[in-house]
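In: got a predicted structure plus its sequence, pasted below:
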Amino acid sequence: MTTLVVTGAGGRMGREVLSVAADRGLAVAGAVNRSAVDDPVAGVAVSEPETLPELLADVDGRPVVVDFTAPAATTTYAETAADHDAAFLTGTTGLSETDRETLTRAGDRVPVLWASNFSRGVAALRRAVAAAVRAVPGYDVEVTETHHNGKRDAPSGTAETLVSEVEAARPGLEERTHGREGVAPRSPTEVGVHARRAGDVSGEHEVLLAGDDNVLELTHRAGSRRVFAAGAVDAAVWLADRDPGVYAFDDVLDDRTESAEATTSDPVSDTQ
């Protein structure tokens, strides 16, 4: 059975991950948080970050650290995980190039998976956006995201990923315009990027493609953070037995799709 250790356990996502793990009966060896959390979260006591090495050392087999924190904490946790042969999964966004290099170095020793979003719906949106942009050359593209008023980075990591998909699908789009003010006519080489922060919105992303007399909107709305936590737990279970390396959420989804297709096409399975 996969054993999890959760960082940022006092935060929104950390709590959701622990809740999903409890509902699925997964083993959780412990949880840490930078600020004190007096009560257990989903039945798991939360301790200080300094206890992470001890928590990892006490696990038989390879544990998986599930991390939704902030860049400085994420890189520290990644190094600690690698030092203790623990797989490391993170959904922290706002990582710098240096931060990503730290994850890559950890991936030389243990399996590491980073994703800006663990929703299967968002994964489908990314692929649909790339196909749509290629299908309508010349259309203007705008990406808008909305999140709760406590989110730190803007635009969101998912929005950044969507813009990267757009740019890869149409190389001529090489300028990102973050909002507009005053006299600001659109350039044919730009992608508009807009971030909104309000209330307790779990996450909304919209990609608008507009041409002459044609408008196409591709949208994903998350009803709660639990959808992201569920995807992260699925990915953590998948990651536990992988070889060292840096993986993406698409690797998890593609592997499961191939497995499902192989099972469906197995003539023995069809007769049982």
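Out: Okay, I see it.

In: every contact and neighbour count from this point should use C-alpha atoms.
Out: OK.

In: just give the nearest non-adjacent residue to residue 207, would you?
Out: The spatial neighbour of residue 207 that comes closest, neighbours along the chain excluded (C-alpha to C-alpha, 6 or more residues apart in numbering), is residue 143 at 4.6 Å.

In: and that neighbour, that's in a strand?
Out: Yes: under DSSP: H, G, I helix; E, B strand; the rest coil, residue 143 sits within a strand.

In: how near is it to residue 200?
Out: Going from residue 143 to residue 200 by C-alpha to C-alpha, to the nearest Å gives 20 Å.

In: more neighbours: the two, which one.
Out: Using other C-alpha atoms under 10 Å as the criterion, residue 143 and residue 200 rank with residue 143 on top: 24 against 13.

In: re earlier: dump the residue contacts of the residue nearest to residue 207.
Out: Listed by C-alpha atoms under 8 Å, 6 or more residues apart in numbering, the contact set of residue 143 reads 159, 162, 163, 191, 192, 193, 194, 205, 206, 207, 208.

In: farthest pair in these?
Out: 191 and 205 (14.6 Å; C-alpha to C-alpha).

In: picking up where we left off before, save the contacts of residue 143 as JSON lines, and put in distance to residue 33, secondary structure and neighbour count too.
Out: Converted to JSON lines, those look like this (distance: C-alpha to C-alpha, whole Å; DSSP: H, G, I helix; E, B strand; the rest coil; neighbours: other C-alpha atoms under 10 Å):
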{"residue": "159", "distance to residue 33": "27", "secondary structure": "helix", "neighbour count": "25"}
{"residue": "162", "distance to residue 33": "30", "secondary structure": "helix", "neighbour count": "24"}
{"residue": "163", "distance to residue 33": "32", "secondary structure": "helix", "neighbour count": "24"}
{"residue": "191", "distance to residue 33": "38", "secondary structure": "strand", "neighbour count": "21"}
{"residue": "192", "distance to residue 33": "36", "secondary structure": "strand", "neighbour count": "20"}
{"residue": "193", "distance to residue 33": "33", "secondary structure": "strand", "neighbour count": "21"}
{"residue": "194", "distance to residue 33": "31", "secondary structure": "strand", "neighbour count": "20"}
{"residue": "205", "distance to residue 33": "29", "secondary structure": "strand", "neighbour count": "23"}
{"residue": "206", "distance to residue 33": "33", "secondary structure": "strand", "neighbour count": "20"}
{"residue": "207", "distance to residue 33": "35", "secondary structure": "strand", "neighbour count": "25"}
{"residue": "208", "distance to residue 33": "38", "secondary structure": "strand", "neighbour count": "18"}
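
In: comparison target below:
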Amino acid sequence: MAEKERIKVGISGSLGQMNQSIINLILKDETMVLSSLFEPYKKVSEQDYILVSTEKLFHSNDINILENSDIILDFSHDSNTFNLLSFAERNKKKLVIGTTKLSNQTFDLMRKVSKNIPVFYSPNMSYGINAFFSLIPSFLEKFKDFDIEIIEKHHRRKKDAPSGTALKMLEIIKNKKKDYVPIFDRTNLDRQRENNEIGICSIRGGGVYGNHTILFLSESEEIEITHRTLNKDSLAKGALLALKYINNKTNGLFFYDDIFKEN
């Protein structure tokens, strides 16, 4: 494929760990070219660059470097994602967002700008976990009278808890069972479990990439469904799938459900 036909991809949060896996895959993908690297938090130096073919592509602390892109891929933090949404709308850039723990203010802006540009959002870009999400409503139908618990496990360096993926699982459940209440800490409750509770447990330790389990429990049996991320490539591959999906979109807010519906 000719260079001019390739999708020009800009990376936001370019020195973050997740984006290193994505960059490696983009460099191997003949349908894309890495066009710009924006790092919003860490001060970059002359040693911070990527070799694209034989050319050095430098990381930059200037968001305007992303003007040289067709689609911007963002794995960063809420404050940067908020600013990036306005930048993308102003510069007519397509946007794929994998940042977790977004504020209501950022979600509101996302919905607003998606009227003018295409925005794809997923708190977990893994194809497998999103297929898992799509199955949860059918589990809820089959296990109506079962207690529900969620367990998420990540490496010791992960700062936020619960994970964005666990919160997405909770959101899906609450869409079907609106009176359910999440319980993050039972330490001071000193009472038995209520029927409309969903316990969410966060485990941090070692080098676990990310495991998510949903439990359905009755007095006589237990069903446990788990998704395990074995390495970051599953997330990176999913992010590139999302990027290719919105490449031909003109505007709108898109999710993994849209990919499943069209395939």
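Out: All right, it came through fine. All of these numbers come straight from a predicted model, not from anything done at the bench.

In: TM-score for this pair?
Out: In this superposition the chains share a TM-score of 0.89, using TM-score structural alignment, normalised by the length of structure 2; 250 aligned residues with a C-alpha RMSD of 1.7 Å.

In: for structure 2, longest helix please?
Out: helix 127-142 (DSSP state H).

In: so how far does that helix sit from its counterpart in structure 1?
Out: Compared with structure 1 after fitting, helix 127-142 of structure 2 has a mean deviation of 1.4 Å; criterion: mean C-alpha distance after the TM-score superposition for structure 1.

In: what span of structure 1 is that helix aligned with?
Out: Mapping helix 127-142 of structure 2 onto structure 1 (TM-score structural alignment) gives residues 120-135.

In: which residues sit against that stretch?
Out: Stretch 120-135 of structure 1 is contacted from outside by 117, 139, 161-162, 165-166, 168-170, 207, 209, 218-220, 231, 250, 253, using C-alpha under 8 Å, 6+ apart.

In: what's near enough to touch residue 70 of structure 2?
Out: Contact analysis of residue 70 of structure 2 by C-alpha under 8 Å, 6+ apart lists 7, 8, 9, 10, 93, 94.

In: can you put these in CSV and add secondary structure, neighbour count and distance to residue 63 of structure 2?
Out: Formatted as CSV, the contacts of residue 70 of structure 2 follow (DSSP: H, G, I helix; E, B strand; the rest coil; neighbours: other C-alpha atoms under 10 Å; distance: C-alpha to C-alpha, whole Å):
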residue, secondary structure, neighbour count, distance to residue 63 of structure 2
7, strand, 19, 19
8, strand, 18, 16
9, strand, 25, 14
10, strand, 26, 10
93, coil, 23, 13
94, strand, 27, 15
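
In: measure the aligned partner of residue 4 of structure 1 in structure 2 to residue 239 of structure 2 for me?
Out: Residue 4 of structure 1 maps onto residue 9 of structure 2 when the alignment is built from TM-score structural alignment. For residue 9 of structure 2, the distance to residue 239 of structure 2 equals 12 Å [C-alpha to C-alpha].

In: let me know the distance separating the residue nearest to residue 42 of structure 1 when sequence neighbours are not counted from residue 81 of structure 1.
Out: Distances taken as C-alpha to C-alpha, 6+ apart put residue 19 closest to residue 42 of structure 1, at 5.4 Å, once the chain neighbours are dropped. Per C-alpha to C-alpha, residue 19 of structure 1 is found 22 Å from residue 81 of structure 1.

In: and the two? Which one has more around it.
Out: Remark: of residue 19 of structure 1 and residue 81, residue 81 carries more neighbours, 25 against 19, as counted by other C-alpha under 10 Å.

In: the more buried one maps to what in structure 2?
Out: Under TM-score structural alignment, residue 81 of structure 1 pairs with residue 88 in structure 2.

In: show me what contacts its match?
Out: By C-alpha under 8 Å, 6+ apart, the residues touching residue 88 of structure 2 are 94, 95, 117.

In: show me which of these is closest to residue 20 of structure 2.
Out: Nearest member of the contacts of residue 88 of structure 2 to residue 20 of structure 2, counting by C-alpha to C-alpha, is residue 95, at 18.2 Å.

In: ok, the closest one touching residue 71?
Out: Yes: using C-alpha atoms under 8 Å, residue 95 of structure 2 is in contact with residue 71, at 5.6 Å.

In: quick one: what's aligned to residue 206 of structure 1 in structure 2?
Out: Checking TM-score structural alignment: residue 206 of structure 1 goes with residue 213.

In: quick one: contacts for its match?
Out: Shown in contact with residue 213 of structure 2 (C-alpha under 8 Å, 6+ apart): 150, 151, 152, 224, 225, 226, 227.

In: among these, which pair sits farthest apart?
Out: Longest span within the contacts of residue 213 of structure 2, C-alpha to C-alpha: 152 and 224, 12.7 Å.

In: out of these two, which sits in the more crowded spot?
Out: The residue with more neighbours, out of residue 152 of structure 2 and residue 224, is residue 152; 24 against 11, by other C-alpha under 10 Å.

In: what comes up buried for stretch 169-181 of structure 1?
Out: Residues of stretch 169-181 of structure 1 classed as buried: 169, 170, 173, 178 (neighbour count, 16 or more other C-alpha atoms under 10 Å).

In: which ones among these map onto strands?
Out: Using DSSP state E, the subset of these located in strands is residue 178.

In: can you redo the buried residues of stretch 169-181 of structure 1 as a markdown table with distance to residue 130 of structure 1?
Out: Output for these, formatted as a markdown table (distance: C-alpha to C-alpha, whole Å):
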| residue | distance to residue 130 of structure 1 |
| --- | --- |
| 169 | 6 |
| 170 | 9 |
| 173 | 13 |
| 178 | 20 |
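
In: farthest pair within the buried residues of stretch 169-181 of structure 1?
Out: 169 and 178 (19.9 Å).

In: which residues of structure 1 fall in helices?
Out: Using DSSP H, helices in structure 1 cover 12-24, 52-57, 71-83, 97-107, 120-135, 157-169, 226-239, 249-265, 267-271.
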